[in-house]
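Undergrad: Have a look at this prediction, sequence included:
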Amino acid sequence: QQLYAQPRSQLPPEVQQALRDSTGSHIVVLTAVTPDPSTSDGARQILSQIRSQEVPGGDVLVTGETAIDQDLVDFVLDHVPAAVGFVIATTLVILFLLTGSVLLPIKAVLSNLVSISASFGALVWIFQDGHLAGALGFTPQSIDPAVPVLLFATVFGLSMDYEVLLVTRIQEAYRATGDNARAVVSGLARSGRLITAAAAIMVVVFLAFASSQIVLIKAIGLGLSLAILLDATLIRALVVPSVMRLLGDANWWAPKPLRWVHDRLSGRSIA
């Protein structure tokens, strides 16, 4: 304020030129410089302090990498709950129409969220905390807001694909035998190699992305490969069959109104 209050004729020539370049009749442009990276907590704190300033008779507007990144994060946080809710609700409905079960769609969504959450945790540990920065050749930094969005959409879709392959084989065996325990064993045996082969191909493809020198692509590739590896080896091969074995015939239960809806749409009973 003292700088702008002084007569410009008393200022050094280079300062006068800088003021002419940064001021207009209704605007003043100021540059905030910080040694911190644009996505660091320090830079975001400075951004928050600037935006909290009140100028009588005017508005404070901020641009730059930090402001754009923060605006993107805020936008994602505002819209992600609705998007995630839509995906989960749609998945529950489609899986119910496929299986006629109430519990299996819920179990499928929860198991998918486990895989996704584990991949998010791994990315934070690797890229944000920087535990493998030396081995992977990058500088520790905050995770780009686009990464979790892309990971959620891709991993949820691929994981649900494996879930459908497994559950439909188990359901076919259950309809044929009426024995849930035997159906789980038969379904896993019939679909296990297919799921493993499909997952192995995807892991190799995503690991190729992880070799990129661009941190964003590296994070997406590594996150996807870890999520698919975990999903195929632990979730689909161990957790899902174990849960279905423990649930027994309750796997295929549905309230009478929903059972009627499923039977009318599919033309056959649950079992």
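TA: Great, that's in hand.
Undergrad: rest of the way, CA atoms for contacts and neighbours
TA: Fine.
Undergrad: What ranges does the stretch 51-200 of the chain have for its helices?
TA: Along the stretch 51-200 of the chain, the segments classed as helices by DSSP state H, counting those that start in this stretch run 65-99, 103-123, 133-136, 146-177, 180-210.
Undergrad: Let me know which of those is the nearest to residue 259.
TA: Closest of the helices of the stretch 51-200 of the chain to residue 259 is helix 65-99, at 9.7 Å (criterion: Cα to Cα).
Undergrad: so the closest one versus helix 103-123, what angle?
TA: Regarding helix 65-99 and helix 103-123, their directions subtend 150 degrees when assessed with axes from the mean of the first three to the mean of the last three Cα atoms, to 10 degrees.
Undergrad: take a look at this one as well, against the first:
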Amino acid sequence: MVIALTLLPAMLGFAGTRISAGKLKTRRMRAIEQGEREPMGVRWSRFVLRNPVKVLAVSVAGLLLLAVPALSLQLGMAGDEAATPGSTQRTAYDTITDGFGPGYNGPLTVVVDARGSHDPKAAARDAVTLLGDLPDVASVTPATFNATGDVALIRAVPGSSPTSEDTVGLVSDIRDRAAALHDDTGAELMVTGTTALNIDISDKLNDALIPYLCVVVGLALILLMLVFRSILVPLKAAAGFLLSVLATLGVVVAVFQWGWLADVFGVDQTGPIVSVLPIFMVGVVFGLAMDYQVFLVTRMREEYVHGAEPREAVIAGFRHGARVVTAAAVIMISVFAGFLFSDTALIKSIGLGLAAAVFFDAFVVRMTIVPAVMALLGHRAWALPGRLDRILPNVDVEGEKLRHLLEADAERPGGETEGEEISEPVRTGKG
């Protein structure tokens, strides 16, 4: 950002008009420059403005349909089962699974703290019996005590793989029954080990997702209200972002969890989605989505405050911003799609998730849903209640105050304004 605001303008200043020398122009571009043809962005915006209800309904319905698999989202930490086929980690995992069962790749370490028990050995035996009676336990080793004989370790092997829902349920069952063991023997029962740790991390990240979304979206709403002097425009931007995120999660679940099109993307092992992916994806995609929102809507706002009608403001926004959004989105989609050539499932899921999210947000939300909603809202899109108008500082991105000052200066005889206070005209009827 610092380079863009300092070094880039300086380099452009040195280049001068030579920066345009040798510019490649096609016949279509020359026709657009000469006014003989309209840009694709303008033609698309006019189509959306002619059919706002149909376009909005189809776009929202399509994103919601893609989001349906997200209802089955399962989060987990990637283990050796997600390693590259043929690697030593994956070979060892498959060998253990074939020879002993999938649970031997992620045994649970159960700790019996019997320092508060009158009979530590009896408490440990009760714990072994409790574990053996659980439905998804393949084997339980006898308790191993420490030197003082009051703390024991028990190794419990699940019947399912470390990342399966059955193993998650098993860890939960053991912890739920710890209270009963404490009441009977006075001993504490705890579960640890890599498998239990990964389950706990996944739960923490899953619980943090909604608060994280609320903080990010809430701060963005405030900033967008400052820039656009509107309530509905920021709400629309946030709602569109949530739609694109849900649709992306649906696509990721369908491919990496359900196995749809797994052969196309080279996914040979399905399973839970990596826990860090949703939070990572939300952070990256939200920044890109707000960039695209600002690229398009800032120009619409500028045209509107300078007197254009709402529909003409939308067309002007697309005339000047659609090409920028398209180029930026294509670049980011290409970069993220390159991750799909990785042999690691985690990298593949990140690549597919980010590429799909940018595609949905740039082309479906920002360039389809946004103009349709703006057409339906009309002047109301730019309305701001009087109380909020007085509370929020006016950053005046479009230079509206400057225009009013210049108009007032031109209306005065001789244009003399020195020493006189100019009151800013208030635009009415358009928010």
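TA: Looks like it came in fine. All values reported here derive from a predicted model rather than from experimental measurement.
Undergrad: tell me, stretch 76-85 of the second structure lands on which residues of the first structure?
TA: Following TM-score structural alignment, stretch 76-85 of the second structure has no partner segment in the first structure.
Undergrad: Would you confirm that residue 199 of the first structure contacts residue 230?
TA: No. Between residue 199 of the first structure and residue 230 there is no contact, the gap being 9.7 Å when judged by Cα atoms under 8 Å.
Undergrad: ok, those two, which is more surrounded?
TA: residue 199 (22 against 19; other Cα atoms under 10 Å).
Undergrad: if I look at the more buried one, how far off is residue 235 of the first structure?
TA: Taking Cα to Cα, to the nearest Å as the measure, residue 199 of the first structure falls 12 Å from residue 235 of the first structure.
Undergrad: could I get the helices of the stretch 51-200 of the first structure as a markdown table with distance to residue 2 of the first structure?
TA: A markdown table is the format used below for the helices of the stretch 51-200 of the first structure (distance: least, Cα to Cα, whole Å):
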| stretch | distance to residue 2 of the first structure |
| --- | --- |
| helix 65-99 | 27 |
| helix 103-123 | 47 |
| helix 133-136 | 45 |
| helix 146-177 | 42 |
| helix 180-210 | 52 |
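Undergrad: out of those, nearest to residue 57 of the first structure?
TA: The closest of those to residue 57 of the first structure is helix 65-99. By Cα to Cα, the value is 22.7 Å.
Undergrad: Roughly how far does residue 7 of the second structure sit from residue 13 of the second structure?
TA: For residue 7 of the second structure, the distance to residue 13 of the second structure - Cα to Cα - is 10 Å.
Undergrad: Nearest the geometric middle of the second structure, what residue?
TA: Closest residue to the average C-alpha location of the second structure: residue 282 at 1.9 Å, with Cα atoms, centre = their mean.
Undergrad: Per the alignment, name the residue of the first structure opposite it.
TA: Residue 282 of the second structure maps onto residue 152 in the first structure, by TM-score structural alignment.
Undergrad: do residue 162 of the second structure as well
TA: Under the alignment (TM-score structural alignment), residue 162 of the second structure pairs with residue 38 of the first structure.
Undergrad: In a strand, that match, correct?
TA: No. Counting by DSSP: H, G, I helix; E, B strand; the rest coil, residue 38 of the first structure falls outside a strand, being coil.
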